[in-house]
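Undergrad: The amino acid sequence is not available; the structure is as follows:
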């Protein structure tokens, strides 16, 4: 079994700092609206909870050269 590390800190209302073993990210928003996450690896994710068992997520990755 792999050992994982993940910690999340609330730094301001609506702003979270997420720290993992290999990268970190900042999440803005939440609650009833959309969430925008920007990772140190260049990945950007927009997600939103929808009524019922539905949800929305769109992820964009930075191109590597």
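TA: It's in. In this text, all values refer to a predicted model and were calculated from it rather than measured experimentally.

Undergrad: contacts, neighbours, all on C-alpha from now
TA: OK.

Undergrad: buried sites along stretch 7-15?
TA: With burial defined by 16 or more other CA atoms under 10 Å, the residues of stretch 7-15 counted as buried are residue 15.

Undergrad: before we go on, here's another structure to hold up against the first:
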């Protein structure tokens, strides 16, 4: 079993800084309703929690130029 690390801090109301072992991300929005996440790895996710256990999520990845 591997060791995991994940921390999350609320910076401002509706803005969270998330840090894990490999990257960091910033999330805009609350738990209810739409929220948008931008990750240091280039992943961008827009998601929305809907009533009844339903939800919507759309993820895109940025093409990295080496």
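TA: Cool, the structure landed. Not measured: the values here are computed from a predicted model.

Undergrad: Kindly provide the TM-score of these chains.
TA: Here the TM-score for the pair of chains, by TM-score structural alignment, normalised by the length of structure 1, is 0.92; 65 aligned residues with a CA RMSD of 1.0 Å.

Undergrad: Check the mean deviation of the helix or strand that contains residue 10 of structure 1 from structure 2.
TA: Assigned by DSSP states H and E, residue 10 of structure 1 belongs to strand 6-12. Taken over the aligned residues, the distance from strand 6-12 of structure 1 to structure 2 averages 0.3 Å (mean CA distance after the TM-score superposition for structure 1).

Undergrad: Tell me which residues are up against that strand.
TA: 16, 17, 18, 19, 20, 21 (CA atoms under 8 Å, 6 or more residues apart in numbering).

Undergrad: so the first one sits right up against residue 35, yeah?
TA: No. Taking CA atoms under 8 Å as the contact criterion, residue 16 of structure 1 and residue 35 are not neighbours in contact, 10.6 Å apart.

Undergrad: Following element in sequence after the strand holding residue 10 of structure 1, please.
TA: Counting by DSSP H and E, the next helix or strand C-terminal to strand 6-12 of structure 1 is strand 15-20.

Undergrad: and the contacts of strand 6-12 of structure 1 as a markdown table, adding distance to residue 8 of structure 1 and neighbour count?
TA: Shown next, in a markdown table, are the contacts of strand 6-12 of structure 1 (distance: CA to CA, whole Å; neighbours: other CA atoms under 10 Å):
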| residue | distance to residue 8 of structure 1 | neighbour count |
| --- | --- | --- |
| 16 | 7 | 18 |
| 17 | 6 | 17 |
| 18 | 4 | 17 |
| 19 | 6 | 17 |
| 20 | 9 | 12 |
| 21 | 12 | 10 |
